[in-house]
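Engineer: predicted model follows, preceded by the sequence.
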Amino acid sequence: MTVRDALNSAMREELERDKDVIILGEEVAEYDGAYKMGFAGIAVGAAMAGLKPICEFMTFNFAMQAIDQIINSAAKSSYMSAGLVSVPIVFRGPNGCSAGVAAQHSQDYGAWYASCPGLKVLAPYSCEDCRGLLKSAIRDPDPVVHLESELLYGQSFDVSDEALSSDFLLPIGQAKVEREGKDVTLVSYSLGVGTCLAAAEELSKLGISAEVINLRSLRPMDEETIFQSVKKTHYLVTVENGWPVCGIGAEICARVMETDTFNYLDAPVLRVTGADIPMPYAQNLERASYPDTHNIVTTVKMVKNIQ
């Protein structure tokens, strides 16, 4: 099953299961204009009125035009009404780097949305992630931002019979250890998980056993899974395709430093991130602007002081 099929099947099953679930967004019907602010506002209002909208953005770069509806209306209404107003809405679409779409269409908004109280932020990697997390998001009573990778849409994954069940759900806020290891912890989300798994395979050839954690959820973040892994491996490298400043890796570093997990580190935490620049259009520069397997392997060797 491809990631695209996993997402479509999850939405189809939830539409059939609950008559209140609806889809709004681009490419749903005839094109009459890219009115992000309009349909996002309609979706938020529909959620307040009792429906359960799935608001689809062609790319989360376009969601910037609807940021007021997401950050102020959807995320804040429950707090400001003392819980009287519920906004059960899912904002979903491609996020992060893609191929050949340059600076305005390749941005990773994971850290942006994860910094906002009132939102739950998910970033799936595999088909299992996409089915289980999207279905949980649709059934959640609060606004959820579901960040997908366009570069993963066509990728195929093995899917268990359990994950194919129409009742399959994954808990929001729970990470997954994709690969167990004992020498270093690699933490990432979405597209970065695949890069970490490839790097772990390369590291194994060097005799380094890397544990790979798939965050799945950026807010709430499953810090306990990270802490337990670091206490076992004593080394931590975070990986993300977004910018380094105020990123997810920086947040993980802070949380490790603020707890007793810091005492278990044998070296400083290192981050592997996207370049701190707008995404270039030229293919060679684009490829150099987000992490690859070599970057991660080099960083692990650095943190473990291996020449």
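Structural biologist: Arrived safely.

Engineer: going by C-alpha atoms from here, please, whenever you check contacts or count neighbours.
Structural biologist: Will do.

Engineer: ok, now which ones touch residue 88?
Structural biologist: 47, 48, 51, 52, 53, 138, 139, 140, 141, 142, 143, 144 (CA atoms under 8 Å, 6 or more residues apart in numbering).

Engineer: does the nearest residue to residue 249 once chain neighbours are set aside sit in a helix, a strand or a coil?
Structural biologist: Sequence neighbours aside, residue 238 is the residue nearest to residue 249 in space, at 5.4 Å (criterion: CA to CA, 6 or more residues apart in numbering). Taking DSSP: H, G, I helix; E, B strand; the rest coil as the rule, one finds residue 238 in the strand state.

Engineer: wait, doesn't residue 238 sit right on residue 272?
Structural biologist: Yes: assessed by CA atoms under 8 Å, residue 238 is found in contact with residue 272 at 6.0 Å.

Engineer: structure B:
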Amino acid sequence: MATTSTQRFGRRLASSVSRRRLSSSAGEIAVQRSQNPSLNLCSAINQALHIALDTDPRSYVFGEDVSFGGVFRCTVGLADRFGKSRVFNTPLCEQGIVGFGIGLAAMGNRAIAEIQFADYIYPAFDQIVNEAAKFRYRSGNQFNCGGLTIRAPYGAVGHGGHYHSQSPEAFFCHVPGIKVVIPRSPSQAKGLLISCIRDPNPIVFFEPKWLYRLAVEEVPEHDYMLPLSEAEVIREGTDITLVGWGAQLSIMEEACLDAENDGISCELIDLKTLIPWDKETVEASVRKTGRLLISHEAPVTGGFGAEISASIVERCFLRLEAPVARICGLDTPFPLVFEPFYLPTKNKILDAIKSTVNY
């Protein structure tokens, strides 16, 4: 991933955000680009957490090292403003962090739990999939932990290796009862995180740590929410549909631009919410283009791209003009020095675009 490519993508997103209408508690508010400050994704997350704590006294932020700002500094300033009874450190025990969050949410609070790296969410897997996801169902809707939001930085970072670069979203997409959300940019991260915190369901919110400092765009200062489970067509085209989420969108955008130079018109969709995902938007696009390419950093086998592919083949079989393409991470542990070979790069995506269109 090139730094300049990511920054250019952020500026293009800022331009599109200025034309987009964002929902808020006061209704639809037109975003005026000239009135909004530029923030990176880390600062946008911080702003969303400030708003969540400020607007709801039942909200709490907790996790490893969050009281001084966390390793990525996303929670800096929160403890100073809201006090250490609402923003506090926990022991280094992910199972305990999520278990505590389930109990806190079950008592009617807004529990915002941070897992320091998505790679270390696995000790909490049982709590998430066997407790949080099933809490409402097993009680016949008498009780729930819908106020639980689990934040976790995920994906490549350039030097993380196999313990700090994983993309585990597909594991949680298999479990009914939780939602999985991944933003692509600062303005999206703020609006989607606020929506997650206020949603009546437990949610896993993966933050692309590669973009914490690199993605910069103008972000509305006010309190606003973006709808969950609604994909967004961020680039319209006629020849092939591309679907992705998170940091991969910037790479896919670069591939779309290069494909355009070769006369190929690409439609690019940001899924944003993986579960429940917006099948209708993707289906409508594929019915128009007749081709589909999916890209994500997670390994290709069992990745969420496989679910998208299967669903679209079922819905659009007679309209497809080529096999569905998947450009994803490799079926290996995430490497360190070989990271450039592992990741789904612009050139890999561009080659797949050409191959699919010329099938």
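Structural biologist: Structure's in. What do you need? Keep in mind it's a predicted model, so treat the numbers as computed, not measured.

Engineer: that older thread, report the separation between the residue nearest to residue 249 of the first structure and residue 181 of the first structure.
Structural biologist: 15 Å (CA to CA, to the nearest Å).

Engineer: between those two, which is the more surrounded one?
Structural biologist: Using other CA atoms under 10 Å, the more surrounded residue of residue 238 of the first structure and residue 181 is residue 238, with 25 against 19.

Engineer: all helices of the stretch 201-307 of the first structure, in order?
Structural biologist: Secondary structure of the stretch 201-307 of the first structure (DSSP state H, counting those that start in this stretch): helices at 223-233, 248-257, 283-287, 293-303.

Engineer: who's in contact with the residue most central in space within the first structure?
Structural biologist: Nearest to the mean C-alpha position of the first structure, by CA atoms, centre = their mean, lies residue 123 at 1.8 Å. By CA under 8 Å, 6+ apart, the contact set of residue 123 of the first structure is 110, 146, 147, 148, 189, 190, 215, 216, 217, 218.

Engineer: counterpart of it over in the second structure?
Structural biologist: Under the alignment (TM-score structural alignment), residue 123 of the first structure maps onto residue 182 of the second structure.

Engineer: likewise for residue 62 of the first structure?
Structural biologist: Match for residue 62 of the first structure (TM-score structural alignment): residue 120.

Engineer: ok, the nearest residue to that match once chain neighbours are set aside to residue 135 of the second structure distance?
Structural biologist: Of all residues not flanking residue 120 of the second structure in the chain, residue 94 sits nearest, at 7.3 Å (CA to CA, 6+ apart). For residue 94 of the second structure, the distance to residue 135 of the second structure equals 19 Å [CA to CA].

Engineer: likewise for residue 334 of the second structure?
Structural biologist: 33 Å.

Engineer: and these two? Which one has more around it.
Structural biologist: residue 334 (25 against 22).

Engineer: correct me if wrong: the more buried one contacts residue 158.
Structural biologist: No: using CA under 8 Å, residue 334 of the second structure is not in contact with residue 158; the gap is 11.2 Å.

Engineer: show me where the stretch 151-300 of the second structure has its helices.
Structural biologist: Using DSSP H, counting those that start in this stretch, helices in the stretch 151-300 of the second structure cover 169-173, 186-198, 211-214, 248-261, 279-289.
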